[in-house]
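Chemist: no sequence for this one, just the structure:
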């Protein structure tokens, strides 16, 4: 492929730079002459922080990944609020931590069936997605995340009376870490 070049005389300094944009009308679809490179199969997921959310009826546990999307850590626990202030806080955290995607746990029965908790989590995820339209929100199967989290806390020497304040964050860590690990696993 031949790319024409233009010689520029820089003896008098740099020429003025033009900042011009061209508006493209996409109402009739994507123009044929503009090619979009196809997404490579098996391409690495986008880099950036991922927020894990464990939705409960009373509390919402949050976990945040490191910037490389490798390791999940507890972030905080929010109280569910009828006025939506918990969702307001979530939106603030998404912006503050420059979150590139959100993962909400979908509680399912061991059989795989969805119940009232799954519907509630789905509604919560949708409300969040409506508030952060530029950040994708995914639902992921979270069967046994709370059980796994409680087991890890017990192994770490935290007794059941002291688990309540951190169990939601720990469950969010389990949900998020499983998601992060599944993204890296070879297909």
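Modeler: Thanks, I have it. Just so we're clear, the structure is a prediction, and the values are computed from it rather than from any experiment.
Chemist: When you work out contacts or count neighbours from here on, use the C-alpha atoms and nothing else.
Modeler: Fine.
Chemist: For the chain, which segments count as strands?
Modeler: Using DSSP state E, the strands of the chain run over 49-55, 59-65, 72-79, 99-106, 137-141.
Chemist: Point out the most buried one among those strands.
Modeler: Of the strands of the chain, the one with the most neighbours on average (mean count of other C-alpha atoms under 10 Å) is strand 49-55, at a mean of 28.
Chemist: just how off-centre is that one within its chain?
Modeler: Centre-to-centre, strand 49-55 and its host chain are 7 Å apart (C-alpha atoms, centre = their mean, to the nearest Å).
Chemist: Please list the residues outside that strand that contact it.
Modeler: Contacts with strand 49-55, where a contact means C-alpha atoms under 8 Å, 6 or more residues apart in numbering, come from 60-69, 94, 97-105, 121, 124, 168-169, 171-173, 175-176.
Chemist: Below is an additional structure, to be compared with the one above:
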């Protein structure tokens, strides 16, 4: 009937390997989570003290900005992205239950814009993406309560747990759709209104 049959490519090209980071941006603290290079499981990393936008101050302390103008909280996340060879940093976008955006949403967008700029300045190619984080803090409280932990004493753990939930949701969405989750943040399209 004919010549040799050429093999058919049956495997889909997956997403490029690389750890993913998950960020829960709060007014006082930032929860940080990370995944393995294959993006299978999210685990807590740490809670980073938040630097107040525009002031460079961390809860009444002296300014904490680097020589390049990057705040200590953003610099810590950039360092983690570099150490883990992160492909993506997912930042939680806190919308209202109705889906509308408010002050916390604008703050998360501004933080993501600063993070994009700092990653670019460090020569890092990791994408920054905003993902819906409605109910993550509530879910983190419930999970810690179910595990027998008193949330009043473990606020930093709540931030990390919320970051894990944000990241795991993004990882699950990646696997389901075969593409990165969320909204890509680009420096030229997002402006920081807090500085």
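Modeler: Here it is on my side, so go on. Keep in mind that this is a model prediction, so the values were computed, not measured.
Chemist: Any idea what the TM-score is?
Modeler: TM-score for the superposed chains, counting by TM-score structural alignment, normalised by the length of the first structure: 0.75, backed by 146 aligned residues with a C-alpha RMSD of 1.3 Å.
Chemist: Mind putting the strands of the first structure into JSON lines with distance to residue 130 of the first structure?
Modeler: JSON lines is the format used below for those (distance: least, C-alpha to C-alpha, whole Å):
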{"stretch": "strand 49-55", "distance to residue 130 of the first structure": "16"}
{"stretch": "strand 59-65", "distance to residue 130 of the first structure": "18"}
{"stretch": "strand 72-79", "distance to residue 130 of the first structure": "19"}
{"stretch": "strand 99-106", "distance to residue 130 of the first structure": "13"}
{"stretch": "strand 137-141", "distance to residue 130 of the first structure": "10"}
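Chemist: closest one to residue 88 of the first structure among the ones you listed?
Modeler: Among the strands of the first structure, the nearest to residue 88 of the first structure by C-alpha to C-alpha is strand 72-79 (10.6 Å).
Chemist: which residues in the second structure does the closest one match up with?
Modeler: Using TM-score structural alignment, strand 72-79 of the first structure corresponds to residues 42-49 of the second structure.
Chemist: Stretch 150-168 of the first structure too?
Modeler: Using TM-score structural alignment, stretch 150-168 of the first structure pairs with 141-159 in the second structure.
Chemist: Identify each buried residue in that stretch, please.
Modeler: 141, 143-144, 151, 156-159 (16 or more other C-alpha atoms under 10 Å).
Chemist: again with stretch 180-187 of the first structure
Modeler: residue 180.
Chemist: If you count contacts, what does the helix ranked longest in the second structure end up packed against?
Modeler: Scanning the second structure for the longest helix, with DSSP state H as the assignment, gives helix 155-177. Under the contact definition 3 or more C-alpha pairs under 8 Å, 6 or more residues apart in numbering; DSSP states H and E, helix 155-177 of the second structure sits against strand 20-25, strand 29-35, strand 42-49, strand 88-93, strand 127-132, helix 136-146.
Chemist: how much space between residue 59 of the first structure and residue 171 of the first structure?
Modeler: Remark: distance between residue 59 of the first structure and residue 171 of the first structure (C-alpha to C-alpha, to the nearest Å) = 12 Å.
Chemist: hang on, the earlier thing: contacts for the match of stretch 150-168 of the first structure, please.
Modeler: By C-alpha under 8 Å, 6+ apart, the residues outside stretch 141-159 of the second structure that reach it are 24, 26, 29-32, 47, 137, 140.
Chemist: which of the residues you listed lies closest to residue 56 of the second structure?
Modeler: Nearest to residue 56 of the second structure among those, with distances taken as C-alpha to C-alpha, is residue 29, at 14.2 Å.
Chemist: who's in contact with the closest one?
Modeler: Residue 29 of the second structure touches 47-50, 156, 159, counting by C-alpha under 8 Å, 6+ apart.
Chemist: Go through the residues you listed and flag the ones preserved in the first structure.
Modeler: Compared against the first structure with both residues aligned by TM-score structural alignment, their matches' C-alpha atoms under 8 Å, the contacts of residue 29 of the second structure retain 47-50, 159.
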